[in-house]
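K.L.:
3D model of this:
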Amino acid sequence: MSRSSSGFVAALTAAAMAAVGFLAYQASANAPEDLGREPAAKSPGASGPESPAKPKPDQLPAHSGTGERVVYSLRADRVWLVGEDNRAQTSYRVTPSSVDPLPGSYRVTSRSESVVGSDGVPIEHVVRFAVTDGVVIGFSAAVDGSTPKPDPDKRTGGIRQSRSDANVMWKFAGEGGKVVVVR
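P.N.:
Predicted coordinates:
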């Protein structure tokens, strides 16, 4: 290859790379936030473009859908129960499980009034909505009212709530109800 043709190929390659980079930037700017991305490890105190601020308790997260739905923020460890008018009826903190659901939109697949959780704890008002890596994910309350942090060595999917919050979720999220998970 001559010196001038190798320079031409290098310039053409650089132009193609710039075009691909621009298109990727445009696509990311127009994509819904966090949907379909793998969960990232949570790092305490992280900030900057890779870790936007946690939503305020009364502020529904951006890109969390429309209509009646449960919104679960992985980053904030918080749930919002949203009515048809797109306004949060209530919001509260939860204790996440050791396995997070992927961000996206789901439907409540099943409910149980009272069972034993995957961690061996008696639970109530179970609202299941996802399966991640073979682990069933759902909201629940421990009958004894505890909300301990999950054992990181056990793969569990129970997102724990207080008993009173679980009662509100139980009344709100029937089978087929929408659940939106955001970062």
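K.L.:
please make it C-alpha for all contacts and neighbour counts, starting now.
P.N.:
Noted.
K.L.:
so how far is the longest helix along the chain from its chain's centroid?
P.N.:
If you go by DSSP state H, the chain has its longest helix at helix 3-30. Distance of helix 3-30 from the chain centroid (CA atoms, centre = their mean, to the nearest Å) equals 34 Å.
K.L.:
again with stretch 58-71
P.N.:
Between the mean C-alpha point of stretch 58-71 and the mean C-alpha point of its chain there is a distance of 12 Å (CA atoms, centre = their mean).
K.L.:
please apply the same query to stretch 60-75.
P.N.:
On CA atoms, centre = their mean, the centre of stretch 60-75 falls 9 Å from that of its chain.
K.L.:
same question, stretch 133-147
P.N.:
16 Å.
K.L.:
still on that earlier bit, and the helix or strand that comes right after the longest helix of the chain, what does it pack against?
P.N.:
Later in the chain than helix 3-30, the nearest helix or strand by DSSP states H and E is strand 69-73. Counting contacts by 3 or more CA pairs under 8 Å, 6 or more residues apart in numbering; DSSP states H and E, strand 69-73 is packed against strand 78-82, strand 178-182.
K.L.:
and this one, so I can compare the two:
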Amino acid sequence: MASSSSGFVAGLTTAALMTVGFLAYQASANVPADLGRPHTGSTPAVAASKAPRDKEQPAALPAGSGKGERVVYSVDDDRVWLVGADDKVRRTFEVDPGTVDPAPGVYTVTSRSNKVTGTDGVPVEHVVRFTSVGGVAIGFSAAVDNPAPAPGNTARTGGIRETRADGDAMWKFATIGHKVVVIR
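P.N.:
Sure, this is the predicted structure:
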């Protein structure tokens, strides 16, 4: 009796492992190829002008930047808007981009780090990442004590630098899964 029950348990274990392996294979085969890239179909309209959108009010939220709660980042204007669910701007501020820009599109916050060292060797805090381009992580961060990058550093950087106060606001606003809209 003992040998037949151990054989039965071994058979069940083998079947379970095969099922888990098969399901893992199916899951990996169905991962979207565009994971971490802009989502087509939800890409906002892109303004044609490279100049600030509203010369009278350069901090005004650009038309075509989406709907609902989101972070809007303009790569041409070097500006960020934190927008509430009611489509009202909660905060806007200028940023200093890295050397690698994300493509226009709709992303989500994929990871966050409280304190790390940036690819330029500068200690940063409140890092909010939303994509990568050519192996370079792209995200918002604030330099601790605003030190200058190391001289001669030619690293490709995706850090979009904010002031510490703006970095604190971004950290509180943009949690994992939060929408980030990148526009021109």
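K.L.:
out of the helices and strands packed on strand 69-73 of the first structure, flag the one nearest residue 111 of the first structure.
P.N.:
strand 178-182 (13.5 Å; CA to CA).
K.L.:
how far does whichever strand in the first structure runs longest sit from its chain's centre?
P.N.:
Using DSSP state E, we find that the single longest strand of the first structure is strand 122-132. Relative to its parent chain, strand 122-132 of the first structure has a centroid offset of 15 Å by CA atoms, centre = their mean.
K.L.:
packing partners for that strand?
P.N.:
Partner elements for strand 122-132 of the first structure (3+ CA pairs under 8 Å, 6+ apart): strand 104-107, strand 110-116, strand 135-142, helix 163-172.
K.L.:
and for that strand, what span of the second structure is it aligned with?
P.N.:
With TM-score structural alignment applied, strand 122-132 of the first structure matches the range 123-133 in the second structure.
K.L.:
just give me the mean distance for that stretch relative to the first structure.
P.N.:
Superposed on the first structure, stretch 123-133 of the second structure shows a mean distance of 0.5 Å to its aligned residues (mean CA distance after the TM-score superposition for the first structure).
K.L.:
for that stretch, which positions count as buried?
P.N.:
123, 124, 125, 126, 127, 128, 129, 130, 131, 132 (16 or more other CA atoms under 10 Å).
K.L.:
check contacts around the one residue sitting closest to the centre of the second structure.
P.N.:
Nearest to the geometric centre of the second structure sits residue 130, at 0.8 Å (CA atoms, centre = their mean). Residue 130 of the second structure makes contact with 36, 107, 108, 109, 110, 111, 137, 138, 139, 180, according to CA atoms under 8 Å, 6 or more residues apart in numbering.
K.L.:
many thanks, I have nothing further to ask.
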